[in-house]
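Visitor: Build me a model:
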Amino acid sequence: MIPGLPADIDTIKGFLAEDEAQALYHYAGESLPLGPVLEVGSYCGKSTIYLGLAAKDQGSTVFALDHHRGSEEHQPGEIFHDPDLYDDSTDGVDTFREFRRNIRKAGLDDTVVPVVAGSALAARHWQTPLGMVFIDGGHSLAAALEDYRCWAMHVVRGGILTIHDVYPDAHEGGQAPWAVYQMARDSGLFEEVARVRSLGILRRL
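Guide: Purely as a prediction, here's the structure:
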């Protein structure tokens, strides 16, 4: 049982299985002594809460990076589009209001730092070494590669890189995260630690 986990966590919009969430909490807790956590792709904050609770335990920080306009698969007409997250006033997806409400309800306003931007912009002048990076952004090959190239090398030695939606079998899910996971694993810079369902976990050498 994770201390402080909201009773309604299962009602928060997201695509994270319970065992994956537990693994995020565990590896965040393990890596936070090395530096803060950065999450790429927060959506409505479900995964952020698990990371944030680990960081709160240690008086550390989670940087939650997302432009909050939805990934390719969240747009109107796509398979994961949610009409409740569509903002008619801006004629587009907007997950930031839902994200902020969930983070506040979880008591994590003093732990989670929202970074409302894309990877390339946020990484342009980034200087903070990171104990853990969790990549769960856009699932096109271009988006997944950009997230990896922008953030993987900010993980300190001994730190953790996690990538979500890693599916070796194309019948189970998209292949871009799997391709990036293989790239990281075969780079000589990371070693595979574990895979929990579709969550790939690597350690920086």
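Visitor: hey, let's count contacts and neighbours off CA atoms from now on
Guide: Noted.
Visitor: now stretch 67-87, how far from the centre of its chain.
Guide: Mean C-alpha position of stretch 67-87 versus that of the full chain (Cα atoms, centre = their mean, to the nearest Å) differs by 17 Å.
Visitor: Flag every buried residue along that stretch.
Guide: Under the neighbour-count criterion of 16 or more other Cα atoms under 10 Å, stretch 67-87 has H67, H68, R69, G70, S71, E72, H74, Q75, H81, L85, Y86 buried.
Visitor: Let me have those residues in CSV, extended by secondary structure and distance to T111.
Guide: Compiled in CSV, the buried residues of stretch 67-87 are given as follows (DSSP: H, G, I helix; E, B strand; the rest coil; distance: Cα to Cα, whole Å):
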residue, secondary structure, distance to T111
H67, coil, 19
H68, coil, 19
R69, coil, 23
G70, coil, 23
S71, coil, 25
E72, helix, 29
H74, helix, 27
Q75, coil, 30
H81, coil, 29
L85, helix, 25
Y86, strand, 27
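Visitor: Give me the helices and strands touching the lengthiest strand in the chain, please.
Guide: In terms of residue count, the longest strand belonging to the chain (DSSP state E) is strand 155-163. With contacts taken as 3 or more Cα pairs under 8 Å, 6 or more residues apart in numbering; DSSP states H and E, strand 155-163 sits against helix 18-31, strand 130-135, strand 199-204.
Visitor: Can you check which of these gets nearest to G4?
Guide: Of all the helices and strands packed on strand 155-163, helix 18-31 sits nearest to G4, with 12.1 Å by Cα to Cα.
Visitor: List the contacts of the next helix or strand after the closest one.
Guide: Using DSSP states H and E, the helix or strand that follows helix 18-31 in sequence is strand 37-40. Residues external to strand 37-40 that are found in contact with it (Cα atoms under 8 Å, 6 or more residues apart in numbering): 28, 48, 51, 55, 61-66, 119, 130-137, 147.
Visitor: In strand 37-40, which residues are buried?
Guide: Neighbour counts over strand 37-40 (16+ other Cα under 10 Å) mark V37, L38, E39, V40 as buried.
Visitor: got it, and stretch 52-64?
Guide: G52, L53, A54, A55, K56, S60, T61, V62, F63, A64.
Visitor: one more, for comparison:
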Amino acid sequence: MPSELLYAAKHAKGFMPLEEGLALFETACRYGKLGPICEIGTYCGKSAIYLGAAARQTGSVVITVDHHRGSEEIQPGWAHHDPTLVDPRFGKMDSLPTFRSTIAAAGLEDEVIAIVGRSDQVAALWNAPLGMLFIDGGHSDDPVTRDYEGWAPHVVTGGALVFHDVFPDPADGGQAPYRVYRRALESGAFAEAAVAGSLRVLERIGPGI
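Guide: Below you'll find the model as predicted:
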């Protein structure tokens, strides 16, 4: 990964550990050649830098989808809440300005395309095949399930479905991503290709989602 983009990713606001970010970059380099890369859950753009760097290297593009009002775990009163991201005019979270600044500063505006809206609403309108899908939006059961059901059917055969924050042990973190990751494996449509920390890379091997 180019040093200037690695520096930008390291210093961007977000929750992606370095080891997992580099694994995400390497995965996107492998599968981005097959079609666009789609990220569900943008927040402030940290992981989009890793994906954008891979898109530049492979000649692909990143579509990143988020309503930018924040998932449950970053709302006021929760552990990951950042009060600097609250828009005082509306009293709501708004990570979009920080995201735009992050991607512009990294020089990735040509590689990273933002769609602002709810994942399920955008998925209902989406028709293009995807080389890679990265699910990292809301981490409770309903949003992870909607992200999987709405977007995974668009992953091409040989493409990748990637989950973040997969914790088999409940003591390590929430279980919703783990449950949907297990569902994907049990569907027969995907086989596990790689593991890096809480990152799980599944490769599409057939129909059956």
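Visitor: TM value for the aligned chains?
Guide: Once the chains are overlaid, their TM-score stands at 0.97 when taken by TM-score structural alignment, normalised by the length of the first structure; 205 aligned residues with a Cα RMSD of 1.1 Å.
Visitor: just to revisit the earlier point, pick the most deeply packed of the helices and strands packed on strand 155-163 of the first structure.
Guide: Most buried of those by mean neighbour count (mean count of other Cα atoms under 10 Å) is strand 130-135; its value is a mean of 28.
Visitor: mean shift of it relative to the second structure?
Guide: Aligned to the second structure and superposed, strand 130-135 of the first structure gives a mean residue distance of 0.2 Å (mean Cα distance after the TM-score superposition for the first structure).
Visitor: For that strand, name the packing helices and strands.
Guide: Packed against strand 130-135 of the first structure, as judged by 3+ Cα pairs under 8 Å, 6+ apart, are the following elements: helix 18-31, strand 37-40, helix 141-151, strand 155-163.
Visitor: From the chain's centroid, how far away is stretch 192-205 of the first structure?
Guide: For stretch 192-205 of the first structure, the gap between its own C-alpha mean and the chain's C-alpha mean amounts to 14 Å (Cα atoms, centre = their mean).
Visitor: First-to-last residue distance for that stretch?
Guide: 10 Å (Cα to Cα, to the nearest Å).
Visitor: before we move on, what about stretch 4-24 of the second structure?
Guide: Stretch 4-24 of the second structure stretches 17 Å from its first residue to its last (Cα to Cα).
Visitor: ok, now which ones touch V133 of the first structure?
Guide: Here V133 of the first structure is in contact with V37, L38, E39, V40, W151, A152, V155, I160, L161, T162 (Cα under 8 Å, 6+ apart).
Visitor: how about a cut-off of 6 Å?
Guide: Residues in contact with V133 of the first structure (Cα atoms under 6 Å, 6 or more residues apart in numbering) are V37, L38, E39, L161.
Visitor: Distance check, the second one against W126 of the first structure.
Guide: If you measure L38 of the first structure against W126 of the first structure using Cα to Cα, the figure is 11 Å.
Visitor: same question, S71 of the first structure
Guide: S71 of the first structure sits 23 Å away from W126 of the first structure, going by Cα to Cα.
Visitor: L16 of the first structure too?
Guide: Counting by Cα to Cα, the gap from L16 of the first structure to W126 of the first structure is 27 Å.
Visitor: What of V62 of the first structure?
Guide: Distance from V62 of the first structure to W126 of the first structure, by Cα to Cα: 14 Å.
Visitor: Excluding residues flanking it in the chain, which one is nearest D94 of the first structure?
Guide: Nearest residue to D94 of the first structure, sequence neighbours excluded (Cα to Cα, 6 or more residues apart in numbering): R69, at 5.0 Å.
Visitor: check which helix or strand covers P177 of the second structure.
Guide: helix 176-186.
Visitor: so that helix matches what in the first structure?
Guide: Taken onto the first structure by TM-score structural alignment, helix 176-186 of the second structure occupies residues 176-186 there.
Visitor: So which residues make contact with that stretch?
Guide: For stretch 176-186 of the first structure, contacts defined as Cα under 6 Å, 6+ apart pick out H139, S140, L141, V166, Y167, E191.
Visitor: now do stretch 151-158 of the second structure
Guide: P129, L130, G131, E203, R204, I205.
Visitor: run the last query once more with 10 Å
Guide: Residues from elsewhere that reach stretch 151-158 of the second structure (Cα atoms under 10 Å, 6 or more residues apart in numbering): 31, 34-40, 119-120, 122-124, 126-135, 146, 160-162, 184, 189-190, 202-209.
Visitor: picking up where we left off before, for the buried residues of strand 37-40 of the first structure, work out which two are farthest apart.
Guide: V37 and V40 (10.0 Å).
Visitor: could you list every residue that touches the equivalent of G41 of the first structure over in the second structure?
Guide: Aligning on TM-score structural alignment places G41 of the first structure opposite G41 in the second structure. By Cα under 10 Å, 6+ apart, the residues touching G41 of the second structure are 47-48, 64-68, 70-71, 118-119, 134-139, 147.
Visitor: Most remote residue from the middle of the second structure, which is it?
Guide: R89 (28.2 Å; Cα atoms, centre = their mean).
Visitor: Quick check: that residue is in a helix.
Guide: No: secondary structure of R89 of the second structure, determined by DSSP: H, G, I helix; E, B strand; the rest coil: coil, with no helix assignment.
Visitor: All good on my end, thank you.
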